[in-house]
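S.K.: coords below, sequence missing:
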């Protein structure tokens, strides 16, 4: 993947477990996406949560995808908490979830004449999302296709051709991690889009196809708890195993760094 350095130096970078993300606010993220969509160069905007961090520890190609992305924002309270534990100077404005800002992004795209292609969700979800977005941004140039297609072969070729005929400035891909990132890598050079934006189940939450939980929980970083009780069979391992594993890895890394520093100090004297 090629990279785009437009205004990227203005954002401080945080590294946890060898994987980066940037200290960026919602408005800064939207400005970056819109600005990047206005130049003739491909840009990748990644995001990290606890699950992404665990994938990065287990799959080198996934870590490489995140670290080579032009901008990476934090989409998980656990990652924000981990960064705070490590003294990285982050705060609540550096963590965001797509359903909370997708309408602001659509409005910014409409204002700057930026086209948007939505590739995500079960059949019907994209249509619902487009209808909602066009209420907010009636002149938005937007098109979409569901995400339930074979990611190789004839079906994939059809979807790629559909995208290329539309030539979107921003391509939102929502298959869930790590499938969406793998698909972007495999099709990156063939797709005529300027900004690649993997955003998981954003449209499912935005349209109400999947319940996020009450606002008081989502605002306090407890969305994972609500989701786990809503879909326990599918999500219990992700949260019950994944969350403690992330913090174990983080603490282990911290202790190793402290031990190495202590070792160097003793060898000097």
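M.R.: Nice, thanks for sending it over. Note that the structure is predicted; figures quoted are calculated from it, not measured. Residues are numbered from 1 along each chain as shown.
S.K.: Only C-alpha atoms from now on, for both contacts and neighbour counts.
M.R.: OK.
S.K.: neighbouring contacts of the helix or strand harbouring residue 52?
M.R.: Secondary-structure element containing residue 52, defined by DSSP states H and E: helix 50-58. For helix 50-58, contacts defined as Cα atoms under 8 Å, 6 or more residues apart in numbering pick out 17, 19, 62-64, 76, 78-79, 177-178, 238, 242-243, 245-246.
S.K.: what's the burial count for residue 239?
M.R.: With neighbours defined by other Cα atoms under 10 Å, the count for residue 239 comes to 17.
S.K.: So which of the contacts of helix 50-58 belong to strands?
M.R.: If you go by DSSP state E, the contacts of helix 50-58 have residue 19 in strands.
S.K.: For the lengthiest helix in the chain, buried residues please.
M.R.: Secondary structure assigned by DSSP state H gives helix 242-268 as the longest helix of the chain. Under the neighbour-count criterion of 16 or more other Cα atoms under 10 Å, helix 242-268 has 242, 243, 245, 246, 247, 249, 250, 251, 254 buried.
S.K.: Next: stretch 74-92.
M.R.: Within stretch 74-92, the residues that qualify as buried by neighbour count (16+ other Cα under 10 Å) are 74-83, 86, 88, 90.
S.K.: of the residues you listed, closest to residue 231?
M.R.: Nearest to residue 231 among those, counting by Cα to Cα, is residue 76 at 18.4 Å.
S.K.: Okay, the residue nearest to that closest one when sequence neighbours are not counted and residue 97: tell me how far apart.
M.R.: Excluding the flanking residues, the one nearest residue 76 by Cα to Cα, 6 or more residues apart in numbering is residue 49, at 4.2 Å. In this view, residue 49 and residue 97 are 10 Å apart by Cα to Cα, to the nearest Å.
S.K.: Helix, strand, or coil at the most centrally placed residue in the chain?
M.R.: The centroid of the chain falls nearest to residue 47 when counting by Cα atoms, centre = their mean (3.1 Å). Following DSSP: H, G, I helix; E, B strand; the rest coil, the label given to residue 47 is strand.
S.K.: Second structure follows, compare the two:
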């Protein structure tokens, strides 16, 4: 591919992942080793619909700065992201970084918004939802609220796993419960990294279901935690709202990990663009062909 301004375009190769089919396949932009999908929320919703129609087991990870920084030092989490069928940019810094590295259209796709939009669509399609996670009673409350908000929404079931290590037999029993429910969308609200590790291990066992890790969406949509105002969400300031709400729990995430991410990802972006310029000068093509 020839371009008039090679510095303005940086092509990253799709992350190679084994697939039973290529329905909904997306281009990936690697950010500090994590393959982030270049998607919009509209395309994500459309792809989920395609997967449900296809009848295969899939899973989507929602990835923010915290997730990427943890994956750098946790091989199991990185493996879960690499195996995911889609890794959506849940957070403005991740979106901004990815957009600086690709010419593909993409937007932030955060878990709470994805849950609302898919619930709205499901009220028309009849897709069955299962809510897995949260503190005791939260999943049931969430299912009730979603059903009231979106008339016609089909709830397959709810379950709150115990806050302790579970035996293999207990995990198998939980998965069997989800399978028996006939769920087509499984909302996993365990937070990162637990939800991603759970999906990596169990999502493929649930026939015809798309599992989606949505973290704090369970608490946001049941009113247990207040979301930032929309203007803060759109301008990348949601972190400030969350930090002020839960400083003792989130200070390290936003005051240590976030600055580290900005420096490391910025250097990685500059290095990639320098390589692209060098390749273009040598071959006349950004990918060396």
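M.R.: Received it, and whenever you're ready, just let me know what you need. Quick caveat, the model's predicted, so the values are computed rather than measured.
S.K.: tilt between the longest helix of the first structure and helix 50-58?
M.R.: Here the directions of helix 242-268 of the first structure and helix 50-58 differ by 50 degrees (axes from the mean of the first three to the mean of the last three Cα atoms, to 10 degrees).
S.K.: Measure how far helix 242-268 of the first structure is from the centre of its chain, please.
M.R.: 28 Å (Cα atoms, centre = their mean, to the nearest Å).
S.K.: circling back to that earlier point, now for residue 49 and residue 97 of the first structure: what residues contact both?
M.R.: Counting by Cα under 8 Å, 6+ apart, the residues touching both residue 49 of the first structure and residue 97 are 75, 76.
S.K.: and residue 79 of the first structure, what pairs with it in the second structure?
M.R.: In the second structure, residue 79 of the first structure lines up with residue 94, judged by TM-score structural alignment.
S.K.: In contact with its match, which residues?
M.R.: Neighbour list for residue 94 of the second structure: 63, 64, 65 [criterion: Cα under 8 Å, 6+ apart].
S.K.: Considering those, which are maintained in the first structure?
M.R.: Mapping those onto the first structure (both residues aligned by TM-score structural alignment, their matches' Cα atoms under 8 Å) leaves 63, 64, 65 still in contact.
S.K.: quick one: which of these is most hemmed in?
M.R.: Neighbour counts for those peak at residue 63, which has 29 neighbours (criterion: other Cα under 10 Å).
S.K.: circling back: which strands or helices does the longest helix of the first structure pack on?
M.R.: helix 50-58, helix 77-85 (3 or more Cα pairs under 8 Å, 6 or more residues apart in numbering; DSSP states H and E).
S.K.: nearest to residue 172 of the first structure, of the ones you listed?
M.R.: Closest approach to residue 172 of the first structure among those is made by helix 50-58 (17.6 Å; Cα to Cα).
S.K.: so that closest one matches what in the second structure?
M.R.: Taking TM-score structural alignment, helix 50-58 of the first structure hits residues 65-73 over in the second structure.
S.K.: ok, back up a step: what would the helices and strands packed on helix 242-268 of the first structure look like in a markdown table with distance to residue 121 of the first structure?
M.R.: Formatted as a markdown table, these follow (distance: least, Cα to Cα, whole Å):
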| stretch | distance to residue 121 of the first structure |
| --- | --- |
| helix 50-58 | 19 |
| helix 77-85 | 24 |
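S.K.: what about those helices, which gets the closest to residue 104 of the first structure?
M.R.: helix 77-85 (21.3 Å).
S.K.: Also compute the angle for the closest one relative to helix 242-268, please.
M.R.: Here helix 77-85 of the first structure runs at an angle of 20 degrees relative to helix 242-268 (the same axes, to 10 degrees).
S.K.: moving C-terminal of helix 77-85 of the first structure, what's the next helix or strand?
M.R.: Using DSSP H and E, the helix or strand that follows helix 77-85 of the first structure in sequence is helix 98-111.
S.K.: which helices and strands sit right next to that following helix?
M.R.: Using 3+ Cα pairs under 8 Å, 6+ apart: helix 98-111 of the first structure touches helix 26-36, helix 125-136, helix 202-207.
S.K.: can we see that at 10 Å?
M.R.: helix 26-36, strand 116-120, helix 125-136, strand 142-145, helix 202-207 (3 or more Cα pairs under 10 Å, 6 or more residues apart in numbering; DSSP states H and E).
S.K.: what stretch of the second structure does the last one fall on?
M.R.: Using TM-score structural alignment, helix 202-207 of the first structure corresponds to residues 217-222 of the second structure.
S.K.: do the longest one as well
M.R.: Matched against the second structure by TM-score structural alignment, helix 125-136 of the first structure falls on residues 138-149.
S.K.: Identify each buried residue in that stretch, please.
M.R.: For stretch 138-149 of the second structure, by 16+ other Cα under 10 Å, it's 138, 139, 140, 141, 142, 143, 146, 147.
S.K.: what's the most distant pair in these?
M.R.: Spanning the widest gap among these are 138 and 147, at 14.1 Å by Cα to Cα.
S.K.: can you tell me how far residue 101 of the first structure sits from residue 172 of the first structure?
M.R.: Per Cα to Cα, residue 101 of the first structure is found 14 Å from residue 172 of the first structure.
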